[in-house]
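J.: Output the structure for:
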Amino acid sequence: MVLSEYQLRGKMKSSKKYKFLIVEDDFPVLKILSDILKLSPFVGTIYTTDNGEHALELFKENSIDVIITDILMPKITGLELIKKIREYNSEAHIIVISAYGNTDYLREAIRNGAYDYILKPFTVDEILFSVNRVIEKLNFLEERKNYVVSLENAVKETREKLEKSFYDSLKSILNALEARDKRIYKHCHNVSIYSEKLARKMALDKKTIEKITIGALLHDIGKLAVPDNILLKDESELKREEFELLKQHPVIGKNIVLPVLKDDASILNIIFYHHEKFDGSGYPEGLRGEKIPLEAKIVSIVNYYDSLENKIGDNDSNKRELVIEELKKSSSKISDPEILKIFLSLLE
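T.: You can find the predicted model right below:
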C-alpha cells in the first residue's frame, strides 16, 4: 500500500535531492519521520532537532528546502518558528505536524505561511503524500527557474546575433559611403565624434549616447543617392530644383537604413530630422522647437558646426573664433539655444 501510493505520487522528472529539517521534541516520532523521509528518492540530507531555536540556526546555516515541525515544543513553539523562518525566507516550505485537532492552531499555522499540515497519529502514506506534494512544487519552481535562465540565454544569444548583423550592415553602409565620397565620410566621422562629446556633456544615459554616436555617423548616408554635380557645389550655388533634390537626402537616408534599423527610432530620427531648424525653417518636415527630437537637435548643431569649419577653411587663423561667432548667430533660429550653450562650452 505504501509503495503503490508513493509510486503514484512519485513520477517526477527532476532528479534533484532536497534538504529537509525535522523539528520534533518527541524522539521516537522524530526517528519515525526521518525513516519515512529516507524512502523518498528526492530527499537528500535530513537535519533533525528537538527545539525551535536550534531549528532556526540549522535553517539559516544549511539552505534548508523543507521544514517539518511540531506545533507545541519547548523554547520556541512551532507557530513562532514558522513566523521567524518566513521572516528570514518568505519562500520557505513548511509542513506542520500536530497531535491537536484544534483548528485554531492549524488555521494560524497556514495563515503564517505553512504549506501543509498533518495530524498525529499519522500514517506513512500521509507523510509521503504531503512530502511529495511539496517536492512537486519545488520541482516546478526549479524547472521554471531553469526555463527563465534558458530563455534569458536564448534572448542574449539572439540579441548578440542581431547586434553582429547590425554592425556588419553598418560597416557595409559606411564602406559604401567612403568609396563614394571621402569628404562626406570624414564629415560624418567628425559629426559623430563631437555629437558623442556633446551628449556626454549633457549627461545623457549610455544607451542614448551610443544611439546618437551611431546616428551621427550615418546622418548623411542619403547623399549616396545624390548626383556628384550637386554634392560638389556649395548650397548657395544650387539651382532650385537641385536644392530640392539635395533636401531629399534625409528621406533617402532613412529608407536606406530602415530595413536594418526599423525598430531604432533614435537613429532614424537623427537621419531624418538632422536638417530641421529650431525656428521651423528646416526640412524635410519643417518641425519647430521642442517638436524636433532631442537626438536630432544635438546632431543638427554639430552638423552645422562641422559645415562651418569646412566652409571657412584651414588657412584662416581666426577660424575657431569665426565658427563660434556664426554658431552664436544661429541661436534660437537654427539651433536649440540651451543645447547650443552647452556645445559652445565644449569649444571655448
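J.: make it CA atoms for all contacts and neighbour counts henceforth
T.: Fine.
J.: Tell me how far the helix or strand residue 300 falls within lies from the chain's centre.
T.: Here residue 300 sits within helix 294-312, counting by DSSP states H and E. On the basis of C-alpha atoms, centre = their mean, to the nearest Å, helix 294-312 sits 33 Å off its chain's mean C-alpha point.
J.: Name the residues that touch it?
T.: Residues outside helix 294-312 that contact it (C-alpha atoms under 8 Å, 6 or more residues apart in numbering) are 187, 190-192, 194-195, 198-199, 212, 216, 266, 269-271, 273-276, 319-320, 323, 326-327, 335-336, 339-340.
J.: So for it, what gets flagged as buried?
T.: The neighbour-count check on helix 294-312 (16 or more other C-alpha atoms under 10 Å) flags 294-306, 308-309 as buried.
J.: Stretch 115-124 too?
T.: Applying 16+ other C-alpha under 10 Å to stretch 115-124 flags 115-119, 124 as buried.
J.: To check against the first, give me the structure of this:
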Amino acid sequence: MFVLVLDDAPLNNMLMAEAIRTIPDCIVRDFTRPADALAFVAANADAIGLAISDYDMPGMNGVAFIRAARAVPGFEHVPVVMVTSLDQRSLRREALEAGATDFLAKPFDPIEIRARVSNLLALNRARIGERERAAWLDREVKAATALIAAREREIVLMLMKAAEHRDNETGNHVARVAGLVALIARGLDLPDAEVEQLSLASTMHDVGKISVPDTILLKPGPLTPEERTEMERHAERGRRILEGSSSLLMQRAAEIAATHHERWDGSGYPAGLAGEAIPLSGRIVAVADVFDALTSDRPYKKAWSEREALNHILANAGSHFDPACVAAFARMLPKGGTPA
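T.: This is a model prediction of the structure:
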C-alpha cells in the first residue's frame, strides 16, 4: 500500500520517508511538486493508503492539494495528514473543511509519525476490507436474485406447458399477449423492470382454463349461459392456483389472472370491479388479451384484421377498457403489425 508524501523541501521528504519505511507493507512515494503528487493520485487512487502533505508550498498550498485530491474518484476516503508548524493552528479548520483527517506538527517526531501512520493505515485497511465484503455480498445477492428469477421462469414455463396440453393455441396466444403487454407498459412509461415482470406474469393469465372441460374450451359454437358461467370461473380459479406465493412475480400473476376480465365500467367478472379499482396489471392485460383474441382464429370465429380489432378497442375505451391503456396501445402498436 502506497503512502504519499508531499513537501517542497527534499530534506523534509527524506526524513518523513525514513520514519515511515519501517512500517510493514508500506511503500513510500515522495514528491516535491503538488502537480506531480496529484498525477500520482489520479493514476493510483485505489492503491494509496495514506497521504501526508505539507501546507506551505509554492503554487499550490496543502489545503488546495487536499481539495484537488479529494475530487479524484477513489480517493474520497483515503486518510490525509496535514503537516503544520505549531503557529499554524488557525489553518487547521480550513484543512479539516478541505478534507484533512489528521495533523502532524513541525518539527515532527519519528516515533509519533510511525504511530499515527500505522494507525491510519490500519483504519484504511479496515475500510477497504468492509468495502470488499460489501461488494462480495452485493455479488452474492445479485447471483441469488438471478437464480430465483430463473427458477420463477422455469415454473412459468412448466405451467404454460400444462396449459398447452389442453389447447395448442394457448402457448402462441400467451406469447403474443406478453409482447402486447410489454408494448402497452412501455407506452405508459413504466420502469423496465416492471415492464419485464408484467410481460412474464401475463403469460399465466389464463392458467385457470386448465380446469375448464374440453367440451366448453374447444366448443366450435356459441356457449350456453351455463357453459359461459363455467368458462368465466377460470379467472377465479387462476387466482387460486397462483396465490399464496412469496414470489412477487407469482403475486402479480395471480392479480392478473383474477382481474384481466374486469371492465372499466364495472360490468366485467369475477368481482365487478370498476375504474382504477382494477389493478393496472389487469387493465393492461385486458387490452392485450382482447386484441389478440380478436385477431386470432378460434373454434367459434375467424380472425379479425388488426384494423378492425384496433377500432373495436378504441370504440370500447372508457367502457370495457382503461382509456389510458388504450391510448398507449394505439400509440405504440407498430403500423406494420403486432410485435413478435
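J.: Mind checking the TM-score on these two?
T.: Scored against TM-score structural alignment, normalised by the length of the second structure, the superposed chains reach a TM-score of 0.82; 327 aligned residues with a C-alpha RMSD of 3.0 Å.
J.: follow-up on the earlier one: quick check on the contacts of helix 294-312 of the first structure: which are buried?
T.: 187, 190-192, 194-195, 198-199, 212, 216, 266, 269-271, 273-276, 319-320, 323, 327, 335-336, 339-340.
J.: Let me see the ranges of the helices in the second structure.
T.: Secondary structure of the second structure by DSSP state H: the helices cover 10-20, 34-44, 62-70, 90-98, 110-164, 168-187, 192-202, 214-217, 225-242, 248-259, 280-294, 306-315, 323-332.
J.: who are the neighbours in contact with the counterpart of residue 204 of the second structure in the first structure?
T.: Matched across to the first structure, residue 204 of the second structure falls on residue 218, judged by TM-score structural alignment. Contact analysis of residue 218 of the first structure by C-alpha under 8 Å, 6+ apart lists 174, 188, 271.
J.: If we use 7 Å, what do you get?
T.: 188, 271 (C-alpha atoms under 7 Å, 6 or more residues apart in numbering).
J.: And it, how close does it get to residue 259 of the first structure?
T.: Separation of residue 218 of the first structure from residue 259 of the first structure (C-alpha to C-alpha, to the nearest Å) stands at 14 Å.
J.: One more: residue 280 of the first structure?
T.: Taking C-alpha to C-alpha, one finds residue 280 of the first structure at 29 Å from residue 259 of the first structure.
J.: And those two? Which one has more around it.
T.: When residue 280 of the first structure and residue 259 are compared for neighbours, residue 280 comes out ahead with 16 against 9, by other C-alpha atoms under 10 Å.
J.: tell me the contacts of the residue sitting nearest the centre point of the second structure?
T.: Nearest to the geometric centre of the second structure sits residue 193, at 7.1 Å (C-alpha atoms, centre = their mean). Under the criterion of C-alpha under 7 Å, 6+ apart, residue 193 of the second structure has no contact partners.
J.: And it, what's its match in the first structure?
T.: Checking TM-score structural alignment: residue 193 of the second structure goes with residue 207.
J.: so what's residue 229 of the second structure up against?
T.: Contacts of residue 229 of the second structure (C-alpha under 7 Å, 6+ apart): none.
J.: repeat that with 10 Å
T.: residue 223 (C-alpha atoms under 10 Å, 6 or more residues apart in numbering).
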